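K.L.:
Next come a sequence and a model predicted from it.
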Amino acid sequence: MQANEIPALPLRDIKLPAEPGFWPLAPGWWLLLVLSLLLLTWLAVKWYRYVQKKRRWQQIEHQLAEIELQFKQSNNKQNLLAEISVFLRRFVKFQLQQKKATTLAGQQWTDHLNQLQQEQPFLPFEQALTTGVYQHNFDYDATELLKTTRQFIKQHVMKPAKPQTQEVANV
């Protein structure tokens, strides 16, 4: 043996620690999991509300279609005007949940309907909805009234406005 040679020592092999497992998850993964669950819950709630709105719109559309069909069969403008007036009152009472507004009459009723939207859709039909309901042969554009009513209701069902905190005036 030479003097410079180092004798081989009986060393054991290096044991590496076990690789980290999949479980338990690191805190970042838990955060990501919680955020994704919150996102999925939010999306599910949005989807459910959209389906409810769509179903409600289909039911209302069906009622409007029945009113329109009755008008086309009878061609009675007076009856259509009465049906639309009652339909709008039911809509405001149950869909918009403004129970006190349905007690309004005449000009106050049409003003209330017009203030629910900026473009005031029932302005051309004020006379028809206030006094025309009680007159025998009142002339108005029936198809335009049906179209306006349908658009008014669809906007409030599918894209409801923010709830107003002020009560209906003059009740």
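P.N.:
Yep, it's here. Numbers count the residues shown, from 1 in each chain.

K.L.:
CA only for contacts and neighbour counts going forward, please
P.N.:
Will do.

K.L.:
Tell me, how many residues neighbour Thr143?
P.N.:
Counted by other C-alpha atoms under 10 Å, the residues lying close to Thr143 total 12.

K.L.:
list the contacts for it?
P.N.:
By C-alpha atoms under 8 Å, 6 or more residues apart in numbering, the contact set of Thr143 is empty.

K.L.:
before we move on, what about the one 10 residues further on?
P.N.:
The neighbourhood of Ile153, defined by C-alpha under 8 Å, 6+ apart, consists of Phe91.

K.L.:
next, the one to line up against it:
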Amino acid sequence: MMLPQAPGPNVPSLATLKDLPLPPPPTSYWPQAPGWWVLLALIVLALLVYAIRRAWRWWADRYRRAALLELDAIERDLAEPARRGAALEALPALVKRTVFTWAPRQRIAPMTGDAWLGFLDRTLPGNPFTAGPGQRLETIAYGGDALGNAEQDALLALLRRWIRDHVPA
């Protein structure tokens, strides 16, 4: 019969077990230094300023969106021979109404002919109204509707570009 032996250095025993050390508490990823809070505040402020400027620009350009929608409707009417005359007469009126949204009516309303086309040229780079397809606006405004398809397409492209890109003079 074997007698129980006393635990030696090589014999495992519950008496030789030690407690495992606990892991350190988890580190927070939340910024602790005040510089990070300042940086966060600056980023939030920059995003807020950007959002406000974008909203203001969107609001200020609503007349451009409305004018482009009306130009699309005029372009559809130009494709129908029965509505062509009325659609051509609407083009100069559309341009004048678009200008009235940002220019003083007293200064713009009496302008006709070369003065009107020169004013439009000052709102867009180049001379597309006095020396390009835009000079047809004056003819159309006074009842001339003899526009060929190429002239019509060039005028519509110019007006679309003008509505999108003009800079108030």
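P.N.:
Arrived safely, thanks for sending. The model shown is predicted, which means the values in this text are computed figures rather than measured ones.

K.L.:
Any idea what the TM-score is?
P.N.:
The TM-score (TM-score structural alignment, normalised by the length of the second structure) is 0.64; 138 aligned residues with a C-alpha RMSD of 3.2 Å.

K.L.:
In the first structure, what residue spans correspond to helices?
P.N.:
27-74, 77-90, 107-115, 126-130, 142-158 (DSSP state H).

K.L.:
Comparing the second one with the second structure, how large is the average distance?
P.N.:
So the one you mean is helix 77-90 of the first structure. Once fitted to the second structure, helix 77-90 of the first structure is off its aligned match by 1.7 Å on average (mean C-alpha distance after the TM-score superposition for the first structure).

K.L.:
again, but for stretch 46-55 of the first structure
P.N.:
With mean C-alpha distance after the TM-score superposition for the first structure, stretch 46-55 of the first structure averages 4.5 Å from its match.

K.L.:
Give the buried residues for that stretch.
P.N.:
Lys53 (16 or more other C-alpha atoms under 10 Å).

K.L.:
That one: how far from the chain's middle?
P.N.:
7 Å (C-alpha atoms, centre = their mean, to the nearest Å).

K.L.:
Check stretch 51-67 of the second structure too.
P.N.:
With C-alpha atoms, centre = their mean as the basis, stretch 51-67 of the second structure stands 8 Å off its chain's centre.

K.L.:
try stretch 106-126 of the first structure
P.N.:
22 Å.

K.L.:
ends of it, how far apart?
P.N.:
Stretch 106-126 of the first structure has an end-to-end distance of 8 Å (C-alpha to C-alpha, to the nearest Å).

K.L.:
Ok, stretch 73-81 of the first structure next?
P.N.:
15 Å.

K.L.:
Identify the residues contacting the most centrally placed residue in the second structure.
P.N.:
In the second structure, the residue lying closest to the centroid (C-alpha atoms, centre = their mean) is Trp58, at 6.7 Å. Applying C-alpha under 8 Å, 6+ apart to Trp58 of the second structure gives no contacts.

K.L.:
among the helices of the first structure, which is nearest Lys99 of the first structure?
P.N.:
Nearest of the helices of the first structure to Lys99 of the first structure, taken as C-alpha to C-alpha: helix 77-90 at 9.1 Å.
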